[in-house]
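> Give me a 3D structure for the following:
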Amino acid sequence: MDLGISGRTALVLGGGGGLGGAIARALAAEGANVAVADIDPRAADRTAKSVEESGATAMALAWDLGQPGSVDAHISSVEGALGPVDILVNNTGGPPPSAVLDQDPELWLKHFQSMVLSVITITDRVAPLMRTRGWGRIITSASSGVIAPIPGLGLSNALRGSLLGWSKTLAREVAADGVTCNVVVPGRIGTGRTQYLDRAKAEREGRSVEQTAAESVASIPVGRYGEPREYAAAVAFLASTRASYITGSVIRVDGGLIASL
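Just a heads-up that it's a prediction; the model follows:
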């Protein structure tokens, strides 16, 4: 299936990680030019290199989403090298495991900036030109905790949840201009973040990582963790011309994990 995005410019935040890297490669495989942004410049470079090795055009950006003043400069560099952003993938890192009560307000502010306000600011920067051009895709990667809050991930549940209301509202504001906005929710995907959370849970509960991971797998109807490429395939489809009538939606890529309707 031709997704119709050859020659489009995609900006993938968190593109040096497991999910972000897979998304960047999936978009590149469809002919998109990809800007890979990550707080770790070496990780961004690795992903960009893998994209270029596939024959696509890529650029790497060392980008700390906690620094709001850098947004315009980074977007301008993407526009100068690859052209206006047609596809924005808002994929941010997650906060450490935590309760909700008794967290330092400064901790809330720090992660609100990097996980929520950064997404809003970057989208505000690229969306006007998408609307002018009559085409755009804004895809925000969240967490299963936005549907069924995950015990021990208080900051993540609360902050990522706010992006659902934002994305749904934005979708209605820009739909008539050919711009779609959707949220993609990963379940347990086999990435470094998932391994980190398994280790943290094992330490809290005084169990082995193997026991914790086995219990997690047992809760997934398909009986395994997802692969990053499976998640990336869903994002690539939402970025496509084929998905022009899908907007304001929350798409689960979870192997059946989330039990709620």
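> Please make it C-alpha for all contacts and neighbour counts, starting now.
Will do.
> Excluding covalently adjacent residues, which one is nearest to residue 153?
residue 97 (4.8 Å; CA to CA, 6 or more residues apart in numbering).
> Ignore what I typed, I meant residue 2.
Nearest to residue 2 is residue 30, by CA to CA, 6+ apart, at 7.5 Å.
> where do the strands sit along this protein?
Taking DSSP state E as the test, the strands found in the chain are 9-13, 33-38, 58-62, 87-90, 136-141, 179-186, 250-253.
> What is the neighbour count of residue 26?
Counted by other CA atoms under 10 Å, the residues lying close to residue 26 total 22.
> what does stretch 190-199 contact?
Contacts to stretch 190-199, defined as CA atoms under 8 Å, 6 or more residues apart in numbering, come from residues 17, 18, 19, 97, 188, 209, 212, 213, 225, 226, 227, 228.
> Please repeat the previous calculation with a cut-off of 6 Å.
Applying CA atoms under 6 Å, 6 or more residues apart in numbering, the external contacts of stretch 190-199 come out as 18, 209, 225, 226, 227.
> Also this sequence, please, to line up against the first:
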Amino acid sequence: MDLGIRGRVAVVAASTGGLGRAVAEALAAEGASVVVAGRRGGLAKEIAAGLPDAVGVQVDLTDPDGPQALVEAAREAYGDPDILVLNGPGPRPGTAADLDSGDLAAAVDALLLAQQRLVALALPAMRRRGWGRILAIGSSGIAEPLPGLVLSNAGRAALAAYLKTLAAEVAADGVTVNLLLPGRIATARVAALDAARAEREQRPVAEVEAASQAAIPAGRYGTPAEFGAAAAFLCGAPASYVTGTALRCDGGLVRSL
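Model prediction:
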């Protein structure tokens, strides 16, 4: 299937590792001009150098000036973004009963406010041109809050509510707004969560991983490439009638419809 994004400008936030990097690579493979962004500028440039048409940008999106710097870097390299992929680092694990208000504010800043700033900068040009794709890398915790991850659950749910509202407002302008919700994808983040759980429960990491995989109908963790492929579709021309949707890429982990 031709996704119709060859030559489109794609900005992928927090794309120096994990799911963000997988999405950047998938979009690049479809011919998009990709802006790889992250706090590790050297790594962003290294990743970009390995893609067909990409630039790497060092940026901290939680810095008030970070979103502006990223969008300006994209414009300087390629022009206004056609595709904006929202992503942010997962907050530390924690329980609701022990929630610290400072940690919650930091999570909302990273997972909601920084993303909204990016949207506000990129959206006007999309609407003027009558074509745009905004996709957020979320979490299955939006559909079913995850135990021990209250900061992620809260921050990502707030972003989902904002994006769902936005989707209806800009659909007639040819701009789609969606979320892609990963389940257990084999990334460094999931490995760290498994290790933390193993330490809490005084169990071998392999045992924790096996238990997690047994709870997934597919019987395994997903791969970053599988997630990237789903993201690329939602960013493509064939998905022009898909908006305001939270699609799960989780091997059947969440049992609700």
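> Send over the TM-score of the superposed chains.
TM-score for the superposed chains, counting by TM-score structural alignment, normalised by the length of the second structure: 0.97, backed by 257 aligned residues with a CA RMSD of 1.0 Å.
> about what we covered before: most neighbours per residue, which of the strands of the first structure?
strand 33-38 (a mean of 30; mean count of other CA atoms under 10 Å).
> Residue 154 of the first structure -> the second structure?
Residue pairing (TM-score structural alignment): residue 154 of the first structure is matched to residue 150 of the second structure.
> So for the top helix by length along the second structure, what gets flagged as buried?
Looking across the second structure with DSSP state H, the single longest helix is helix 150-170. Buried residues in helix 150-170 of the second structure, defined by neighbour count with 16 or more other CA atoms under 10 Å: 150-160, 163-164, 166-167, 170.
> Then stretch 226-234 of the first structure?
226, 228, 229, 230, 231, 232, 233, 234.
> and it, which stretch of the second structure?
Against the second structure, stretch 226-234 of the first structure falls on residues 222-230 (TM-score structural alignment).
> ok, so what distance separates residue 136 of the second structure from residue 116 of the second structure?
11 Å (CA to CA, to the nearest Å).
> Against the first structure, what's the mean shift for the longest helix of the second structure, could you check?
Following the fit onto the first structure, the mean deviation recorded for helix 150-170 of the second structure is 0.8 Å by mean CA distance after the TM-score superposition for the first structure.
> Could you tell me the angle between that helix and strand 175-182?
Per axes from the mean of the first three to the mean of the last three CA atoms, to 10 degrees, the angle that helix 150-170 of the second structure makes with strand 175-182 is 160 degrees.
> which residues touch helix 150-170 of the second structure?
91, 94-96, 107-108, 111-112, 141-142, 145, 177, 244.
> Helices of the second structure, residue ranges please.
Taking DSSP H to define them, one finds helices in the second structure at 18-29, 41-49, 66-77, 101-108, 114-129, 150-170, 188-201, 205-214, 224-234.
> now, of those, which is deepest in the fold?
Of all those, helix 18-29 has the most neighbours on average by mean count of other CA under 10 Å, namely a mean of 25.
> Could you measure from the closest residue to residue 142 of the second structure other than its chain neighbours over to residue 151 of the second structure?
Once flanking residues are discounted, residue 142 of the second structure sits nearest to residue 157: 5.3 Å by CA to CA, 6+ apart. Distance, residue 157 of the second structure to residue 151 of the second structure, by CA to CA: 10 Å.
> With residue 112 of the second structure instead?
Distance of residue 112 of the second structure to residue 151 of the second structure, computed by CA to CA: 12 Å.
> For these two, list the residues in contact with both.
With CA under 6 Å, 6+ apart, residue 112 of the second structure and residue 151 have no common neighbours.
> Serialize the helices of the second structure to JSON lines and add fields for distance to residue 5 of the second structure.
Formatted as JSON lines, the helices of the second structure follow (distance: least, CA to CA, whole Å):
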{"stretch": "helix 18-29", "distance to residue 5 of the second structure": "8"}
{"stretch": "helix 41-49", "distance to residue 5 of the second structure": "18"}
{"stretch": "helix 66-77", "distance to residue 5 of the second structure": "16"}
{"stretch": "helix 101-108", "distance to residue 5 of the second structure": "31"}
{"stretch": "helix 114-129", "distance to residue 5 of the second structure": "14"}
{"stretch": "helix 150-170", "distance to residue 5 of the second structure": "20"}
{"stretch": "helix 188-201", "distance to residue 5 of the second structure": "29"}
{"stretch": "helix 205-214", "distance to residue 5 of the second structure": "35"}
{"stretch": "helix 224-234", "distance to residue 5 of the second structure": "9"}
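> Compare these and give me the one nearest residue 86 of the second structure.
Ranking the helices of the second structure by distance to residue 86 of the second structure, with CA to CA as the measure, places helix 114-129 first at 6.1 Å.
> residue range for the closest one in the first structure?
On the first structure, the counterpart of helix 114-129 of the second structure by TM-score structural alignment is residues 118-133.
> The matching stretch vs the second structure, average offset?
Per aligned residue, stretch 118-133 of the first structure averages 0.4 Å (mean CA distance after the TM-score superposition for the first structure).
> gap between the most far-flung residue of the second structure relative to its centre and residue 189 of the second structure?
Relative to the centre of the second structure, the most outlying C-alpha is that of residue 202, 31.4 Å out, by CA atoms, centre = their mean. As for residue 202 of the second structure, its distance to residue 189 of the second structure is 20 Å (criterion: CA to CA).
> With that, I have no additional questions.
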